[in-house]
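Student: Build me a structure from this.
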Amino acid sequence: MANSSQVFRFTLGAYFDTGPLRWLYFLLVLCVYVLIVLSNLLLIAVICLNRTLHEPMYVFLCSLFVNELYGSAALYPFLLSQIPQDVHEVSYFLCLVQIFAIYTYGSVEFWNLAVISYDRYMAVCSPLQYKTHMSRRRVTFCVVLIWLPPFVAVFITTVLTSSLTFCGSLIDAVYCDNYGIIKLSCFDTTVNNLYELVAATVTVICPVCVIVFTYVNIFKVCFRGSKQSRQKAASTCTPHICSLVNGAFGAFFFIIQTRFEMSHWPRVLIIILVLYNLLCQPLFNPLMYGLNLSKLKVACQNVLSKNNKILAMV
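Tutor: A predicted model of the protein is given here:
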């Protein structure tokens, strides 16, 4: 059996020497992070302050934008601190915190998209009963459903990982990945692997099943309905479908990178694929929903125009 020891710091092995270009990458990541924070904060503020947007769909969208800020905060400050350094290390405790934050972000993302799918299913398939069915109590339950199961599932995952003893400290990643840490364990990790399957079922497979079920029924109704009803359904469902596809690509890239050997791939490409979900999704969602949902778009334009008038007066 390999020698085991208490690990206090992990080394992140996916970084490579970029020389003077590191500051260019630093500025690019900083600009993306600022855009993510500003765009998501704008939409959260617009939804919270505008009474006409206090509807179930916009409540769920607000939850989605809050999650984008949460997931971004788990990665971008960390990247900005790592890029300028020559030695890329992270403490054991911070590594566990980052695993918890990033995995809960991904899980909440799936549940949030599933709840939005359910909301669109009720709006399209049962429009007359929509307001009655999507009561304040039901909306509150849905918001709790979005956040609680992922946090409980990932918390248990993190506790199981923290109980492991390690024979190494090199993680071939740019941030802490649970599977990468489990591979460093000296002892049997069957319990961890089995629980990951259970957690994946709760946090990924269940919401995906909800999404598939709801959209199959939405498409059935659309095909049977009039041209006007199809256009109306398409206008509200298109941003959500695009967000689903983008999120699915990000999850697929992450699974491919962590589970399969990709050493023969260009290092830059691997890093981009790994970061895709946390690079693109938090920026893609506010732009997609903000530009395509007419009520939200008008509300944002009103807020921005008022701010421009105030600045002009000053």
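Student: From here on, just use CA atoms for contacts and neighbour counts.
Tutor: Will do.
Student: sec struct for residue 19, please.
Tutor: coil (DSSP: H, G, I helix; E, B strand; the rest coil).
Student: okay, now it: neighbour count?
Tutor: For residue 19, the neighbour count with other Cα atoms under 10 Å is 9.
Student: just the one 3 residues further on next, same as before
Tutor: The burial count assigned to residue 22 is 16, neighbours taken as other Cα under 10 Å.
Student: element containing the residue nearest to residue 119 when sequence neighbours are not counted?
Tutor: Spatial nearest neighbour of residue 119, chain neighbours left out: residue 57 (6.5 Å); criterion: Cα to Cα, 6 or more residues apart in numbering. In this assignment (DSSP states H and E), residue 57 forms part of helix 56-82.
Student: quick one on the thing from earlier: make sure the residue nearest to residue 119 is actually in contact with residue 115.
Tutor: No. If you go by Cα atoms under 8 Å, residue 57 and residue 115 don't touch, sitting 9.0 Å apart.
Student: Settle it for me: which of those two has more neighbours?
Tutor: Set residue 57 next to residue 115 and count neighbours by other Cα under 10 Å: residue 115 wins out with 25 against 20.
Student: Tell me which helix or strand comes right after whichever helix or strand that one is part of.
Tutor: Assignment of secondary structure by DSSP H and E places residue 115 within helix 92-125. Using DSSP H and E, the helix or strand that follows helix 92-125 in sequence is helix 130-133.
Student: which residues touch that following helix?
Tutor: Applying Cα atoms under 8 Å, 6 or more residues apart in numbering, the contact partners of helix 130-133 are 122-123.
Student: Mind listing what's buried along it?
Tutor: In terms of neighbour count (16 or more other Cα atoms under 10 Å), helix 130-133 has its buried residues at 130, 133.
Student: Another for comparison:
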Amino acid sequence: MKSNNSLTPSYFQFTVFADYGPLRYLFFSLCLLIYMIIISANVVIILTVCLENSLHQPMYIFICCLSLNSLYGSAGFFPRFLMDLLSDTHFISRPFCVIQMCIIQLYLGHELTLLTVMAYDRFVAICQPLHYHSKMTFRMVLLLLMFVVLYPVCFLGYLFYLASSLPFCRNKLHRLFCTTFSVVELSCVDTIAISRVGQVFAVILIIVPLSFVLYTYLRILLVCRRSLSDFRGKALQTCLPHIVTFGNFCISLCCELLLSQYNLVKVNTSVSVALSLEFLIIPPISNPLVYGLNLPQIRKVIFGFLSKTVCPTRLTSVFVGF
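Tutor: All right, here's what the predicted structure looks like:
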């Protein structure tokens, strides 16, 4: 009699891809354009923060890390997705499925913890301005960034190990990419215990940071309410990009959680695809735009760089014309 491990398939198949015929090239071009926009927008933010000395401050370092995380998460999805758009078959080997699962879900975890750390930075800057420089030291920034990296790994690492070591009797994934819950559902063994552990870890990983962010902004609103209008305006100006980013991420997270909890075979394919793409496209595009356009310090550096590169070109063309 064969063991369960011998029945385990060495690959998985994505079932949501349809045969669009010649339209596949149009979809490929649009998705490639989106990926190039994500790379370009986030690289601009990263270079702006790294090259401008005046932006070597905690808030801008965290914004830079947010863009790095967007590049990291996009790299775990788009190259494979673009290949699938042009391919007639949509198989992924088990090791690559585990790698994709780790990258994308750690991207979500890092995004959430990073936004939590950014909320703490704004809380100290607005509610405890006299102690900001003594609290947000270079050492503290490094410790917070270590927390951003390790907090999701501690909770998700164990789930990744369990999901990758299970025996599987089926290989059809009703997703655009590999996730822990979708892979666990294909197992031959009873996975109720793993699902319960996953749900507990998900609650801890999500609820604790969300509660902390809500607490910090409640304190910020109370301070702003008792402050002068000038201080209130400056405080809200620095908090607005983070509020927009955090709200957008919460919507994306809800979409992903809904897809993880429901039977996707019964969900409309278009709805499933739209919800799957939301958190992998919208935050990586909107985050650099929100911070680049709303924060005057970053906007000033970007526009200054553009004026230095564009104006000499125009002057050269004028002299060449003469």
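Student: Any idea what the TM-score comes out to?
Tutor: Once superposed, the chains reach a TM-score of 0.95 (TM-score structural alignment, normalised by the length of the first structure), with 313 aligned residues with a Cα RMSD of 1.8 Å.
Student: what residue of the second structure matches up with the residue nearest to residue 119 of the first structure?
Tutor: For residue 57 of the first structure, the aligned position in the second structure is occupied by residue 59, per TM-score structural alignment.
Student: do residue 92 of the first structure as well
Tutor: Counting by TM-score structural alignment, the partner of residue 92 of the first structure is residue 94.
Student: burial of that match, as a residue count?
Tutor: Counted with other Cα under 10 Å, the neighbours of residue 94 of the second structure add up to 18.
Student: Leaving out sequence neighbours, find the closest residue to the aligned residue in the first structure for residue 103 of the second structure.
Tutor: Per TM-score structural alignment, the equivalent position to residue 103 of the second structure in the first structure is residue 101. Using Cα to Cα, 6+ apart and skipping residues adjacent in sequence, the residue nearest residue 101 of the first structure is residue 74, 5.9 Å away.
Student: Spit out the contact partners of that neighbour.
Tutor: Taking Cα under 8 Å, 6+ apart as the test, what residue 74 of the first structure contacts is 98, 101-102.
Student: Please say which position in the second structure it maps to.
Tutor: Going residue by residue (TM-score structural alignment), residue 74 of the first structure aligns to residue 76.
Student: Tell me how far its match lies from residue 233 of the second structure.
Tutor: Distance of residue 76 of the second structure to residue 233 of the second structure, computed by Cα to Cα, to the nearest Å: 39 Å.
Student: same check, this time on residue 223 of the second structure
Tutor: 12 Å.
Student: of the two, who's got more company?
Tutor: residue 223 (18 against 13).
Student: Checking that one next. Helix, strand or coil?
Tutor: Residue 223 of the second structure ends up helix, using three-state DSSP.
Student: what residue of the first structure matches up with it?
Tutor: For residue 223 of the second structure, the residue aligned by TM-score structural alignment is residue 221.
Student: Give me the distance between the nearest residue to its match once chain neighbours are set aside and residue 192 of the first structure.
Tutor: Counting by Cα to Cα, 6+ apart, residue 221 of the first structure lies nearest to residue 125, which is 6.5 Å off, once chain neighbours are set aside. Note on residue 125 of the first structure: its distance to residue 192 of the first structure, by Cα to Cα, is 41 Å.
Student: repeat for residue 210 of the first structure
Tutor: For residue 210 of the first structure relative to residue 192 of the first structure (Cα to Cα), the value is 26 Å.
Student: neighbour count winner among the two?
Tutor: residue 192 (20 against 16).
Student: tell me which element that one falls in.
Tutor: helix 190-200.
Student: what's the angle from that helix to helix 92-125?
Tutor: 30 degrees (axes from the mean of the first three to the mean of the last three Cα atoms, to 10 degrees).
Student: And residue 292 of the first structure? What does it align with in the second structure?
Tutor: Using TM-score structural alignment, residue 292 of the first structure lines up with residue 294 in the second structure.
Student: ok, its match touching residue 241?
Tutor: Yes. Counting by Cα under 8 Å, residue 294 of the second structure touches residue 241, with 6.6 Å between them.
Student: and residue 40 of the first structure, how many neighbours?
Tutor: Neighbour count for residue 40 of the first structure, taken as other Cα under 10 Å: 24.
Student: which residues does it contact?
Tutor: 65-66, 68-69, 282-283, 286.
Student: could you redo the last one with a cut-off of 10 Å?
Tutor: Residues in contact with residue 40 of the first structure, defined by Cα atoms under 10 Å, 6 or more residues apart in numbering, are 46, 62, 64-69, 282-283, 285-287, 290.
Student: Next, the distance between the ends of stretch 196-211 of the first structure.
Tutor: 21 Å.
Student: again with stretch 84-93 of the first structure
Tutor: Stretch 84-93 of the first structure: ends 22 Å apart by Cα to Cα.
Student: can you check stretch 185-200 of the second structure too?
Tutor: 17 Å.
Student: And that stretch, how far out from the chain middle?
Tutor: 25 Å (Cα atoms, centre = their mean, to the nearest Å).
Student: excluding its backbone neighbours, what's nearest the match of residue 92 of the first structure?
Tutor: residue 11 (5.0 Å).
Student: What's the match for the one you found in the first structure?
Tutor: Match for residue 11 of the second structure (TM-score structural alignment): residue 9.
Student: measure that match to residue 286 of the first structure for me?
Tutor: From residue 9 of the first structure to residue 286 of the first structure the distance is 36 Å (Cα to Cα).
Student: sorry, back to before: compare residue 294 and residue 241 of the second structure and say which is more crowded by neighbours.
Tutor: Of the pair residue 294 of the second structure and residue 241, residue 241 is the one with more neighbours under other Cα under 10 Å, namely 20 against 15.
Student: wait, doesn't the more buried one sit right on residue 292?
Tutor: Yes. Counting by Cα atoms under 10 Å, residue 241 of the second structure touches residue 292, with 9.3 Å between them.
Student: Give me the mean deviation of stretch 274-285 of the second structure from the first structure.
Tutor: Its matched residues in the first structure lie on average 0.7 Å from stretch 274-285 of the second structure after superposition (mean Cα distance after the TM-score superposition for the first structure).
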